[in-house]
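Q: Have a look at this prediction, sequence included:
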Amino acid sequence: MLLTWIGFFVFVALLLFLDLFVLNKKDHVPRTREALLWTAMWTTIGLGFSGFIYLAYQNGWVDSNLEPKQAVITYLTGYLVELSLSMDNVFVIALIFAYFKVPAIYQHRVLFWGIMGAVFFRLAMILAGVYLLEKFDWMFYVFGLLLLYSAVKMLGESADIHPSDNPIIKFVKRMIPVTDDYHGHDFFVHIDGKRAATPLFIALIIVETTDVIFAVDSIPAILGITTDSFLVFSSNILAILGLRSLYFVLSSMIDKFEYLKYSLALILAFVGVKMLLHEVWHPEDWLSLVVIFGLLAAGILISLTRPAPAPAPKDPIKNPMIDEVPEDRQI
């Protein structure tokens, strides 16, 4: 089992290395065609990994009682849940980049390092979640209620974000000087002998903390499907690996997916109810996959066929690099 985990980490590290240091070595703005090809490639890898899942559970490479076919269905369900919830994450990331006016040529770099951090944070959260569910049966009710709360909140939340109000960002700005301008793709620079963070680093921190917040919803959602830690982690990570290319595909079409949030809310509610009724309701694994896929497809189709309501005018945004930054910390 340990070798399987090590092998998966090596596989992910290889994919990330090829992505940043070989295929995207030079900063550039991916065209829509390129982004679509990359999205197709990442999706193929994610879906194709189900073949390895079958072999691993057939040959006992993972310590689990699941049958190979059941493990594949569970993996695909978890992958689809994370992929669908990642779409909502994409829209928030687009708002963050717009808020900080991150040049499009450097957005891929921010997303790459943001996902690097997400791998470690999510592993810790998944292992903690699996441990709690295995040790304390009442945690199913806690997670179920959390998902129902998240579903209700998703329907009522506003798309407006104010990163300058983030306490972590306020702390960073008070600990280290922050430049007003971008300095290429660097996160830190030296100016007049002083080390300073660039707006790109501030944007990275916001993307990272946002992912952790989203993981509070997505990880319990997958744990509501299975507590097999390898299935939860592999489906989660392989779904977010394609987040960068998915961002460049969807970021320009945000307004066309107005009704997707209702599908995501229903998906969270479905898994939440499933966790609350785990002692009396045991639907077939394929049923969860069909329900989740159907809700996601319905949200996308309705969004594309029905015109979205006109957005309300927004107030102008102040320069986030100088909001509430002490004068002695500005450069």
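A: Good, I have the coordinates.

Q: use CA for all of it now, contacts and neighbours both
A: OK.

Q: now the strands: where do they sit in the chain?
A: Secondary structure of the chain (DSSP state E): strands at 188-191, 194-197.

Q: Please identify the most buried of those.
A: Burial of the strands of the chain is given as mean neighbour count (mean count of other C-alpha atoms under 10 Å); strand 194-197 ranks first at a mean of 17.

Q: from the chain's centre, how far out does that one sit?
A: How far strand 194-197 lies from its chain's middle: 29 Å, per C-alpha atoms, centre = their mean, to the nearest Å.

Q: picking up where we left off before, will you turn the strands of the chain into a markdown table that also has distance to residue 272?
A: Shown next, in a markdown table, are those (distance: least, C-alpha to C-alpha, whole Å):
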| stretch | distance to residue 272 |
| --- | --- |
| strand 188-191 | 42 |
| strand 194-197 | 41 |
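
Q: To residue 25, which of the ones you listed lies closest?
A: Closest to residue 25 of the strands of the chain is strand 188-191 (C-alpha to C-alpha; 19.2 Å).

Q: Run through the residues that contact the most centrally placed residue in the chain.
A: The residue lying closest to the centre of the chain (C-alpha atoms, centre = their mean) is residue 86, at 4.6 Å. By C-alpha atoms under 8 Å, 6 or more residues apart in numbering, the contact list for residue 86 reads 239, 240, 243.

Q: From residue 292, how far off is the residue nearest to residue 148 when sequence neighbours are not counted?
A: The spatial neighbour of residue 148 that comes closest, neighbours along the chain excluded (C-alpha to C-alpha, 6 or more residues apart in numbering), is residue 269 at 5.1 Å. Distance of residue 269 to residue 292, given as C-alpha to C-alpha, to the nearest Å: 11 Å.

Q: Then residue 82?
A: Taken as C-alpha to C-alpha, the span from residue 82 to residue 292 is 11 Å.

Q: any idea how far residue 294 lies from residue 302?
A: 12 Å.

Q: scratch that, residue 100
A: 31 Å.

Q: Neighbour count for the two, which is higher?
A: residue 100 (19 against 16; other C-alpha atoms under 10 Å).

Q: My read is that that one contacts residue 203, right?
A: Yes. Using C-alpha atoms under 8 Å as the test, residue 100 is close enough to residue 203 to be in contact (6.8 Å).

Q: so who does residue 132 touch?
A: Contacts of residue 132 by C-alpha under 8 Å, 6+ apart are residue 139.

Q: And the helices in the stretch 201-331 of the chain?
A: Remark: helices assigned in the stretch 201-331 of the chain by DSSP state H, counting those that start in this stretch are 229-241, 243-250, 260-276, 285-305.

Q: this is the comparison structure:
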Amino acid sequence: MNITPLVWAITIAVTIAFFVYEFFAHVRKPHEPTLGESARWSAFYIGLAVLFGVGVGFTSGWTYGGEYFAGYLTEKALSIDNLFVFLIVMTAFAVPKKFQQKVLMIGIVIALILRGGFIAVGAALIENFSWVFYLFGALLLVLAYRQAFVSADHDPSQGRFMRFVRRHLPITDEYHGDRLTVRIDGRRFVTPMLLTIIAIGFIDLVFAVDSIPAIYGLTEEAYIVFTANAFALMGLRQLFFLVGGLLERLVYLAQGLAVILAFIGVKLVLHAMHVNELPFINGGEPMLWAPEIPIWFSLLFIALTIAVATAASLFKTRKSAVSENVR
């Protein structure tokens, strides 16, 4: 893809404009979104993402279009997993429902900024060091194992990082509207609102480490990586309120994501072998016999894995509910 600085500037400006509009139109005044509002805006952003992908296919070719859709599906699935952790954090900190929009919005913006930084670093590494594909592939295989076998019941609000924050910041026990700090008896205190945002910011950093190597396993185009991430994050706030109860029913989402991350990890290692330059592996010569997984297969595999994980989750929770009712 030949993306000019002007196209980059317009894309970033439009992305920022969407989030600014979101804040002033929906988040600035604290309220709990209705189901209808959440459904309309979720459909709008998903439709916009699909239209953009079709545009990429028509203007740059369907290889790039397929890379975008594979990346968008992967990032959307990872973002929904991110939402589940957000839900755990906001429950742990007892964030009032009318303030949850603000927390989500700030969390999503932090996620976009962090991912933008990782995208730039990843693009520079890939351009200059082909061996980074080995590193990304190994990292994704480790992350896949963690995703599959580390307990999802872990409460991030009680982790070591948050315990450190609590020890070093004066914190109030109660919320003071949506204020982040408050002055009491002449002393400045941090509210639970700011503590929640700090926790979510730390979680965003962890998820960015998962997210960027995963999508670079599907495309080397930084523009596709950025736009797939941006569209995956757009509408995430509305999706949280739309599928709030459904999040807890996606019991196999972690396993589905583990399969996707492992698949992309293997894909990256195979690609690294194909472009190998490390002198201590095959004498520094590319291993052209290593198969390259085509993008159409990646897209089909990712979509099928998400569909199976979702269907299996809903079947299991429905069966469990029926069993409970029988008892």
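A: Structure's in. What do you need? Treat the numbers as computed from the prediction; the structure is a model and nothing was measured.

Q: TM-score for these two?
A: Here the TM-score for the pair of chains, by TM-score structural alignment, normalised by the length of structure 2, is 0.86; 301 aligned residues with a C-alpha RMSD of 2.0 Å.

Q: Run the contacts of residue 86 of structure 1 past structure 2 and keep the common ones.
A: Retained in structure 2 by both residues aligned by TM-score structural alignment, their matches' C-alpha atoms under 8 Å are the following of these: 239, 240, 243.

Q: are any of those buried, and which?
A: 239, 240, 243 (16 or more other C-alpha atoms under 10 Å).

Q: Show me what residue 193 of structure 2 aligns to in structure 1.
A: Aligning on TM-score structural alignment places residue 193 of structure 2 opposite residue 200 in structure 1.

Q: And for its match, the neighbour number?
A: By the measure other C-alpha under 10 Å, the count of residues near residue 200 of structure 1 is 27.

Q: follow-up on the earlier one: now render the kept ones among the contacts of residue 86 of structure 1 as CSV, adding distance to residue 41 of structure 1.
A: Converted to CSV, these look like this (distance: C-alpha to C-alpha, whole Å):
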residue, distance to residue 41 of structure 1
239, 12
240, 13
243, 12
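
Q: just to revisit the earlier point, and of the buried ones among the kept ones among the contacts of residue 86 of structure 1, the nearest to residue 161 of structure 1?
A: residue 243 (20.1 Å).

Q: what's the spacing between that closest one and residue 9 of structure 1?
A: 18 Å.

Q: likewise residue 221 of structure 1?
A: For residue 221 of structure 1, the distance to residue 9 of structure 1 - C-alpha to C-alpha - is 23 Å.

Q: Look at these two and report which has more neighbours.
A: Using other C-alpha under 10 Å as the criterion, residue 221 of structure 1 and residue 9 rank with residue 221 on top: 28 against 14.

Q: which position in structure 2 aligns with that one?
A: Residue 221 of structure 1 maps onto residue 214 in structure 2, by TM-score structural alignment.

Q: check contacts around its match.
A: 74, 136, 140, 261, 264, 265.

Q: who touches stretch 177-188 of structure 2?
A: Taking C-alpha under 8 Å, 6+ apart as the rule, stretch 177-188 of structure 2 contacts 99, 170, 176, 189, 190, 191, 192, 193, 194.

Q: Ok, stretch 237-248 of structure 2 next?
A: By C-alpha under 8 Å, 6+ apart, the list of residues contacting stretch 237-248 of structure 2 reads 33, 35, 37-39, 41-42, 83-84, 101, 104-105, 108.

Q: try 6 Å this time
A: Residues outside stretch 237-248 of structure 2 that contact it (C-alpha atoms under 6 Å, 6 or more residues apart in numbering): 35, 38, 42, 104.

Q: and those residues, which are buried?
A: Buried among the contacts of stretch 237-248 of structure 2 by 16+ other C-alpha under 10 Å: 38, 42, 104.

Q: give me the number of residues near residue 46 of structure 2?
A: Residue 46 of structure 2 has 17 nearby residues by other C-alpha under 10 Å.

Q: What residues in structure 2 pair up with stretch 140-155 of structure 1?
A: Counting by TM-score structural alignment, stretch 140-155 of structure 1 corresponds to residues 133-148.

Q: Could you give me the buried positions within the matching stretch?
A: Here stretch 133-148 of structure 2 shows 133, 134, 136, 137, 138, 139, 140, 141, 143, 144, 147, 148 as buried, counting by 16+ other C-alpha under 10 Å.

Q: from these, which two are the most distant?
A: 133 and 148 (22.3 Å).

Q: contacting residues for residue 72 of structure 1?
A: Taking C-alpha under 6 Å, 6+ apart, one finds residue 50 in contact with residue 72 of structure 1.

Q: gap between the counterpart of it in structure 2 and residue 247 of structure 2?
A: Using TM-score structural alignment, the partner of residue 72 of structure 1 in structure 2 is residue 65. Look at residue 65 of structure 2 and residue 247 of structure 2: by C-alpha to C-alpha, they are 29 Å apart.

Q: swap in residue 186 of structure 2?
A: 42 Å.

Q: who's more crowded, those two?
A: Between residue 186 of structure 2 and residue 247, counted using other C-alpha under 10 Å, residue 247 has the larger neighbour count: 18 against 7.

Q: Which residue in structure 1 aligns with that one?
A: So, by TM-score structural alignment, residue 247 of structure 2 is matched to residue 254.

Q: how about stretch 96-106 of structure 2, which residues of structure 1 does it hit?
A: Under TM-score structural alignment, the match for stretch 96-106 of structure 2 is residues 103-113.

Q: What lies in contact with that stretch?
A: By C-alpha under 6 Å, 6+ apart, stretch 103-113 of structure 1 touches 27, 28, 29, 185, 204, 244.

Q: need those residues in a markdown table with neighbour count and distance to residue 263 of structure 1, can you?
A: Listed next are these as a markdown table, based on neighbours: other C-alpha atoms under 10 Å; distance: C-alpha to C-alpha, whole Å:
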| residue | neighbour count | distance to residue 263 of structure 1 |
| --- | --- | --- |
| 27 | 15 | 35 |
| 28 | 13 | 33 |
| 29 | 15 | 30 |
| 185 | 16 | 36 |
| 204 | 22 | 28 |
| 244 | 22 | 22 |
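
Q: mind putting the residues you listed in JSON lines, distance to residue 232 of structure 1 included?
A: JSON lines is the format used below for those (distance: C-alpha to C-alpha, whole Å):
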{"residue": "27", "distance to residue 232 of structure 1": "33"}
{"residue": "28", "distance to residue 232 of structure 1": "33"}
{"residue": "29", "distance to residue 232 of structure 1": "32"}
{"residue": "185", "distance to residue 232 of structure 1": "33"}
{"residue": "204", "distance to residue 232 of structure 1": "25"}
{"residue": "244", "distance to residue 232 of structure 1": "21"}
